[in-house]
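Asker: 3D, please:
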Amino acid sequence: MPREFLRFQRVSRQLQRELAEIIQRDLRDPDVGFVTVSDVEVTKDLAVAKVFVSVLTTQEAEDKQSSVAALNRASNYIHGIVSKRMRMRMVPELRFFLDESIEQGIKMDALLKATNPDNEK
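Answerer: A predicted model of the protein is given here:
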C-alpha cells in the first residue's frame, strides 16, 4: 500500500502548525509584529526549512523586512522550542522569508476590477 504523503511533506505541515503557535504565543520580540506563517518548504533531506511569513502592517516594506530580520535573529530560539515539541532526531534549520503573495493577489484583483467595472461578481 503506497503512502499518501512523503515524510518531508508531513514534517512540513507539522512544522507550519508548530511555528504558527510558537510565533503567536512564545515569541516576545516586539520587532516581529503580527506575523502569520503562510507556507513551509522542507528539503527532502530534512536539513533546511524555508518558512514563508506574511506580515500584516499598514507601514512600508521596511517594517515587513525588519519583522523577517527579527525572525531570522530569533531562529535559534525558535528552533530550540520546535525541537522540544517535535519528536525528531534532527529538526530542520529555519530560514524565514517574506511572502508577498497576498499583496500581489490584492493588486491583481484591483487591476481586474479596474479593467472590467461592469462585472462585479
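Asker: drop to CA atoms for contacts and neighbour counts, all remaining ones
Answerer: OK.
Asker: what sits up against the host helix or strand of Leu71?
Answerer: Taking DSSP states H and E as the criterion, the element that holds Leu71 is helix 61-73. Helix 61-73 is touched from outside by Asp29, Asp31, Val32, Gly33, Val53, Val55, Thr57, Leu94, Arg95, Phe96, Phe97, Leu98, with contacts defined as Cα atoms under 8 Å, 6 or more residues apart in numbering.
Asker: To check against the first, give me the structure of this:
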Amino acid sequence: MSSRRIERVNSLLKEVISDVIRTEVKNVNVAPLLTITKVDVSSDIHFAKVYFTITNGTKEQIEKTKEALNYASGFIGVKCSKEVRLRFFPELRFVYDSEYDEMFRLEQVFHKIQQLRKDSPSNEPAE
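Answerer: Sure, this is the predicted structure:
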C-alpha cells in the first residue's frame, strides 16, 4: 500500500480511536486525560500501534491505562471498524508515548536555565 494511503489511514484511525475511547470505553482504569498521539499501521494494515500519553500521569496510571486499553482493544476495534471502511481492520496494540515526557523534561530544564539567567547579575563589561 502506498505511503500516502498509510498516512491517511493513520490520521483517520487516530481521530476515530480517540473518539471511541472518549465516548464508548467505560473502564475506570483508563485515565481521564488520555491523548492519542499517533497511530502507526503496518504496510499490510493488519496491525496498528496506537501511541498515547497521559497528562500528569504516574507510572502506575500509565501501566493500568495501557493494560485496560489493550484489554479493550477488540471492543475499540469493532466500534472503529463501523466508522472506517477497510478490507481488514488492524489489530490494535496500545503503547505509551514517552516522547512527550522527554519534551516536558527538556522544557523544565530550559525554564530553569532561563530563570538562572534572569536571576544572575548581568555579564556586561565594567567601564
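Asker: And the TM-score between them?
Answerer: Counting by TM-score structural alignment, normalised by the length of the first structure, the TM-score of this superposition works out to 0.86. Behind it: 115 aligned residues with a Cα RMSD of 1.7 Å.
Asker: after superposition, how close is the helix holding Leu71 of the first structure to the second structure?
Answerer: Overlaying the second structure shows helix 61-73 of the first structure at a mean distance of 0.6 Å from the equivalent residues (mean Cα distance after the TM-score superposition for the first structure).
Asker: what's that helix aligned against in the second structure?
Answerer: Helix 61-73 of the first structure falls opposite residues 59-71 of the second structure when the two are matched by TM-score structural alignment.
Asker: any idea how far Thr53 of the second structure is from Glu99 of the second structure?
Answerer: Relative to Glu99 of the second structure, Thr53 of the second structure is positioned 9 Å away (criterion: Cα to Cα, to the nearest Å).
Asker: Of those two, give the one with the bigger neighbour count.
Answerer: Counted by other Cα atoms under 10 Å, Thr53 of the second structure and Glu99 do not tie: Thr53 has more neighbours, with 23 against 11.
Asker: tell me which residues in stretch 80-92 of the first structure are buried?
Answerer: Buried residues in stretch 80-92 of the first structure, counted by 16 or more other Cα atoms under 10 Å: Val82, Val91, Pro92.
Asker: closest to Leu111 of the first structure among these?
Answerer: Taking Cα to Cα as the measure, Leu111 of the first structure lies nearest Pro92 of these, at 39.2 Å.
Asker: which residue lines up with the closest one in the second structure?
Answerer: Under the alignment (TM-score structural alignment), Pro92 of the first structure maps onto Pro90.
Asker: and what of Asp26 of the first structure?
Answerer: Alignment note (TM-score structural alignment): Asp26 of the first structure maps to Glu24 of the second structure.
Asker: Now do the nearest residue to Leu27 of the first structure once chain neighbours are set aside: how many residues are near it, please.
Answerer: Residue nearest to Leu27 of the first structure in three dimensions, not counting chain neighbours: Ile78, with 7.9 Å by Cα to Cα, 6 or more residues apart in numbering. The burial count assigned to Ile78 of the first structure is 19, neighbours taken as other Cα under 10 Å.
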